[in-house]
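S.K.: This is a predicted model, with the sequence first.
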Amino acid sequence: MNALATDLNLLVQAIQCVPSEKNYWLIRTQSGSLYQTFIDNNYISIGHKEIPLQFLNTQKVTYRTNESLVINEIKQKIQAYHASDEEPLDGRNISLIASQIVRFAYDIKVGDIIIIPSFNSNNVSFGIIKQEQWINSDYNNNNDNALLKRPVTWLKEVQRRELDPYLYRMFTAHQAVNKVNDYAEIVERSINDLFILDDEAHFIINVGSDSIAAKDLFGLGSNLMDLLDEISQKFSLGVSSKDLQVTININSPGKIDIKSKIKSTTIVLGIILLFCGGGYETQDGTKLSTDGLPGVIKAIDEYLNHRQERELKENIFTSYKDSLQIKEPEDIIQLLKQVSENKDIAK
């Protein structure tokens, strides 16, 4: 393996890797009525008050070792809570409420992703659980029937017109708390531009144009693939466009998800797109320099600059990239910034 390929492996090791134990949860907002409350106050909650928070808190450890015991006790308390109702709950509804409470209180873990929809899913927000504890202003007042809340750090809000159409089916789930791990890949590409999931590296190209011309879309892809193979051969990187698979979200705006189990192929493509754009600047205005970065970065940058003098700039990134309004790949920029500053590699 040559020195540049070794540098490339260093970059691959720095890509964010999605943990296998990470879960994804769709939390309902009562037809959107609680959406802004959740956003403004950085939490999520469910409407069930049947179980005292003190009981749920004291049963945390027991639940980990004897799940069925805790669930049965919760069912009994739900039944007792509704015993005086004109129409007491049947066993099915008691089990359903118990399941929702258990999922919300115990199954949602630190690192899990939370998705909440507004009315008619006109806006969708993505957040992450960063703290294990629960929050409730009423809890300190010994209110046995206080709402259980989980603190959330919100990451991103997406308008319906920009939402990945593959997510639409997810919103047909009607329970208050829904585990939606089947949509993990779609959720990750909705909030990240570069990540590893199930041993595949994903690089997301964000298309900002409201009108996507087929010629521009396929022209961009064809030229990027040619460049990838050309650079790999030039520097003996051992990657190929044949390594890549593509998923295209045809919304306008939309996303192009390029993935490969050959992770170095994905990162080279991301670097090409970034450097061909003519600049590498973070959202806070910090400009990156290839000095101090692994040699493979500088080599690709210098090669592209030389090639641009002949044809690249006008051929691809004026007619294709600009037409499609390709957004700068922020995660690639942050990755290079991290490596250049010799920060700890986060896995």
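M.R.: That came in fine, so what should we check first? Numbers count the residues shown, from 1 in each chain.

S.K.: For the rest of this, base every contact and every neighbour count on C-alpha atoms.
M.R.: Will do.

S.K.: Which elements pack onto the one helix or strand residue 26 maps to?
M.R.: Element membership for residue 26 (DSSP states H and E) is strand 24-27. Counting contacts by 3 or more Cα pairs under 8 Å, 6 or more residues apart in numbering; DSSP states H and E, strand 24-27 is packed against strand 113-117, strand 177-179.

S.K.: Quick check: next helix or strand after it?
M.R.: Following strand 24-27 in sequence order, the next helix or strand is helix 35-41 (DSSP H and E).

S.K.: which secondary structure elements does that following helix contact?
M.R.: Helices and strands touching helix 35-41, by 3+ Cα pairs under 8 Å, 6+ apart: there are none.

S.K.: Need the contact partners of that helix.
M.R.: Outside helix 35-41, the residues within contact range by Cα atoms under 8 Å, 6 or more residues apart in numbering are 29, 44, 116, 117, 118, 119, 154.

S.K.: Which residue comes closest to the fourth one once chain neighbours are left out?
M.R.: In space, and not counting its chain neighbours, residue 117 is closest to residue 124: 4.5 Å by Cα to Cα, 6 or more residues apart in numbering.

S.K.: Against that first model, consider the following:
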Amino acid sequence: MTNELKLIEDYNIPIVKIETDTNYWLVRTNSGEYFQDFFLENFVGINWNEFNNPDDFIPLNKEYTTNQIAKKYTSNKQPGHTFSHIKRFFHEIKIGDIVMIPSEDSKHIAFGKVTSDVYITEVSQTEIDEGACPYKKRRSVEWIKSVDRRKLDPYLYKMMNSHLTISNANDYADSIDRTLYSFYYKGDKAHLVLDVNQSKNIPLVDLLDALQTPLDLVELIHNPYYPEKTYRKKDLDAKIRVQSQGIIEFVSSGGAFSLVVLLGLGIVGLAGGKFKFNASKEKVEGELSTEGLLEKIFKLRDQTNKKDKQKEEIDELQGKFDRAKANLKIETPKELDSYFSEKQGTETLDD
């Protein structure tokens, strides 16, 4: 993927990289009581304050520590589970992992990235009496996003039914990734997520246009780093989840990593009116971004008649997607919208 990454680096394309070894965790907040503490003070934590030595929670010491937990918390009927939760917090969660925390009744779910190892903090009795979270074992978190449960990916509902203190959520990694980011890559796959915000009945023709336009656009895309490469529709996988509000997700397949990167730039650039053809056969006037990146993505074919046809194809696709975007209230990745807005310039290029 050397050239794909070079494309991203050379043009400073705002696509998020998710490490393949990222783990995902659901951390409970005592039925939402400490959600605000976690969120506003940028940490997650767990209880059992008398056990703060990570060395006690290695497999070699499991039997001894479990017995100590049972002695300390006589009402605890499952000290082995407590050992497992504390061990997980100390030794399994790592910097860079994603955690999610639910508010009261799981009305909101906050997602964040772990930024520290475990640290022990002291909380005064006065602070506890005033309602502060008493948990001493904590990890710092950089919160990324908070999502209303009603807008949560349905695949995550089942995860929310877990009432364990800490649950591994790796089985839900795909759903969490596309909840957090709209334009990202992980391993050798790139993802482009379009949010559909229409809450009323969705016209089938608009939904079909929203799916078909990017597929038709694929065969017009040119990769400046692979001049001889051509893309086909089957290089792109599409996933759809549209009950009313939902998503349309495009994923690269067959090693066509750069296709989704270029497609994201193409869709947002064209739909945002950043690239326009005039009627002239001698000149192509474009409102270009990133020093002509869109011009390079939609490189015009050499023969004049082919150029004219390509201009017509792109104009038609642009109009079709614009209508679908408006009718379905499609939201394209904010990072790309900002990218084009910040980089926009005007040039006139020779055919």
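M.R.: Done, it's in. Computed from a predicted structure; not experimentally measured.

S.K.: Give me the TM-score for this pair.
M.R.: The TM-score (TM-score structural alignment, normalised by the length of structure 1) is 0.76; 308 aligned residues with a Cα RMSD of 3.6 Å.

S.K.: returning to what we had before: between the helices and strands packed on strand 24-27 of structure 1, which one is nearest to residue 271 of structure 1?
M.R.: Relative to residue 271 of structure 1, the nearest member of these by Cα to Cα is strand 113-117, separated by 27.6 Å.

S.K.: what range in structure 2 matches the closest one?
M.R.: On structure 2, the counterpart of strand 113-117 of structure 1 by TM-score structural alignment is residues 98-102.

S.K.: Mean distance between that stretch and structure 1 after superposition?
M.R.: Its aligned residues in structure 1 lie a mean 0.7 Å from stretch 98-102 of structure 2 after superposition (mean Cα distance after the TM-score superposition for structure 1).

S.K.: and stretch 95-108 of structure 2, which residues are buried?
M.R.: Judged by neighbour count using 16 or more other Cα atoms under 10 Å, the buried positions of stretch 95-108 of structure 2 are 95, 96, 97, 98, 99, 100, 101, 102, 103, 106, 108.

S.K.: Let's verify the residue nearest the centre of structure 1: helix, strand, or coil?
M.R.: Centroid-nearest residue in structure 1: residue 188, 2.8 Å away (criterion: Cα atoms, centre = their mean). Assigned by DSSP: H, G, I helix; E, B strand; the rest coil, the conformation of residue 188 of structure 1 is helix.

S.K.: I figured residue 192 of structure 1 hits residue 331, correct?
M.R.: Yes. Using Cα atoms under 8 Å, residue 192 of structure 1 makes contact with residue 331 at a distance of 7.1 Å.

S.K.: just to revisit the earlier point, as TSV, the helices and strands packed on strand 24-27 of structure 1 with distance to residue 221 of structure 1 would be great.
M.R.: Converted to TSV, these look like this (distance: least, Cα to Cα, whole Å):
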stretch	distance to residue 221 of structure 1
strand 113-117	31
strand 177-179	35
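
S.K.: and of the ones you listed, who's closest to residue 56 of structure 1?
M.R.: Nearest of these to residue 56 of structure 1, taken as Cα to Cα: strand 177-179 at 17.0 Å.

S.K.: what span of structure 2 lines up against that closest one?
M.R.: Against structure 2, strand 177-179 of structure 1 falls on residues 166-168 (TM-score structural alignment).

S.K.: can you give me the helices in the stretch 251-351 of structure 2?
M.R.: Here the stretch 251-351 of structure 2 has its helices, by DSSP state H, counting those that start in this stretch, at 257-271, 293-297, 304-328, 334-343.

S.K.: tell me the most buried of those helices?
M.R.: Counting by mean count of other Cα atoms under 10 Å, helix 257-271 has the highest mean neighbour count of the helices of the stretch 251-351 of structure 2, with a mean of 23.

S.K.: now the alignment partner in structure 2 of residue 153 of structure 1: how far from residue 118 of structure 2?
M.R.: When structure 2 is aligned by TM-score structural alignment, residue 153 of structure 1 is paired with residue 142. Separation of residue 142 of structure 2 from residue 118 of structure 2 (Cα to Cα, to the nearest Å): 14 Å.
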